[in-house]
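>>> what follows is a predicted protein model with its sequence.
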Amino acid sequence: MADLPIAAVVRIAKKNGAERVGSDAADALVEKAEAYIAELTKKANQYALHAGRKTIKEEDIELAAKSEA
C-alpha cells in the first residue's frame, strides 16, 4: 500500500545517478522513503507539540532531521 508514486521515486533515483531501476528496487525505495518520512514526521510532531503548536513547521522538520544524523 504505497502512498508515494513509484515513478516519482524512480525519477529521484535517476537524477542521482541510477541509469535503470528495477521494479523490485523501486518498491524497496518507496517502502524505505515512506518509513523515513513517517519517522521524521513523528519526531517533528514532538518538536511542534513541545513548542505548544499543533502545526509542524519547517524548523521542526530541520530539528528532527538533525537529531537523526
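Received the coordinates, thanks. Computed from a predicted structure; not experimentally measured.
>>> hey, let's count contacts and neighbours off CA atoms from now on
OK.
>>> any idea how far A8 is from L29?
11 Å (Cα to Cα, to the nearest Å).
>>> how about I61?
21 Å.
>>> take the one below as the second:
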Amino acid sequence: MQEATADTFIVRIGAVSAGTIAEDGEYPGLWGAWDQDGQFMGRHASREGVAAFLASCFIVDEQDWS
C-alpha cells in the first residue's frame, strides 16, 4: 500500500494500481475499496483486509484463463 492522502491508500500489484482504499464515511469503522476505474468493490473491518480483497479481485480479473 502507498499512502495517497492522510486517509486514502493506493493498492499496487507490482507497478500497476489495483485501486484505492479509504475509511468509509458512510459506515464508520469500516474500510472501503474502489478499483482503478472508481467502481466500489466492498468493505472490510480492517485496512489490510480490504487491501487483500482488492488485490485478489485485481489478480483474478487480470488472469488469462485460456
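Alright, I've got the coordinates. Because the structure is predicted, anything quoted here is derived from the model rather than measured.
>>> superposed, what's their TM-score?
Comparing the two superposed chains by TM-score structural alignment, normalised by the length of the second structure, the resulting TM-score equals 0.36, with 36 aligned residues with a Cα RMSD of 2.6 Å.
>>> of A8 and L29 of the first structure, who's got more company?
Shown here are A8 of the first structure and L29; by other Cα atoms under 10 Å, L29 has more neighbours (18 against 12).
>>> which residues sit in contact with the more buried one?
V9 (Cα atoms under 8 Å, 6 or more residues apart in numbering).
>>> does T41 of the first structure sit in a helix or strand, and which one?
The secondary structure element spanning T41 of the first structure is helix 23-50 (assigned by DSSP states H and E).
>>> pull the distance from that helix to the chain's centre.
Helix 23-50 of the first structure has its average C-alpha position 4 Å from the chain's average C-alpha position, going by Cα atoms, centre = their mean, to the nearest Å.
>>> could you list every helix and strand in contact with the helix or strand following that helix?
Following helix 23-50 of the first structure in sequence order, the next helix or strand is helix 58-68 (DSSP H and E). Counting contacts by 3 or more Cα pairs under 8 Å, 6 or more residues apart in numbering; DSSP states H and E, the secondary-structure elements packed against helix 58-68 of the first structure are helix 23-50.
>>> relative to helix 58-68, how tilted is the helix it packs on?
Taking axes from the mean of the first three to the mean of the last three Cα atoms, to 10 degrees, one finds that helix 23-50 of the first structure is oriented at 110 degrees with respect to helix 58-68.
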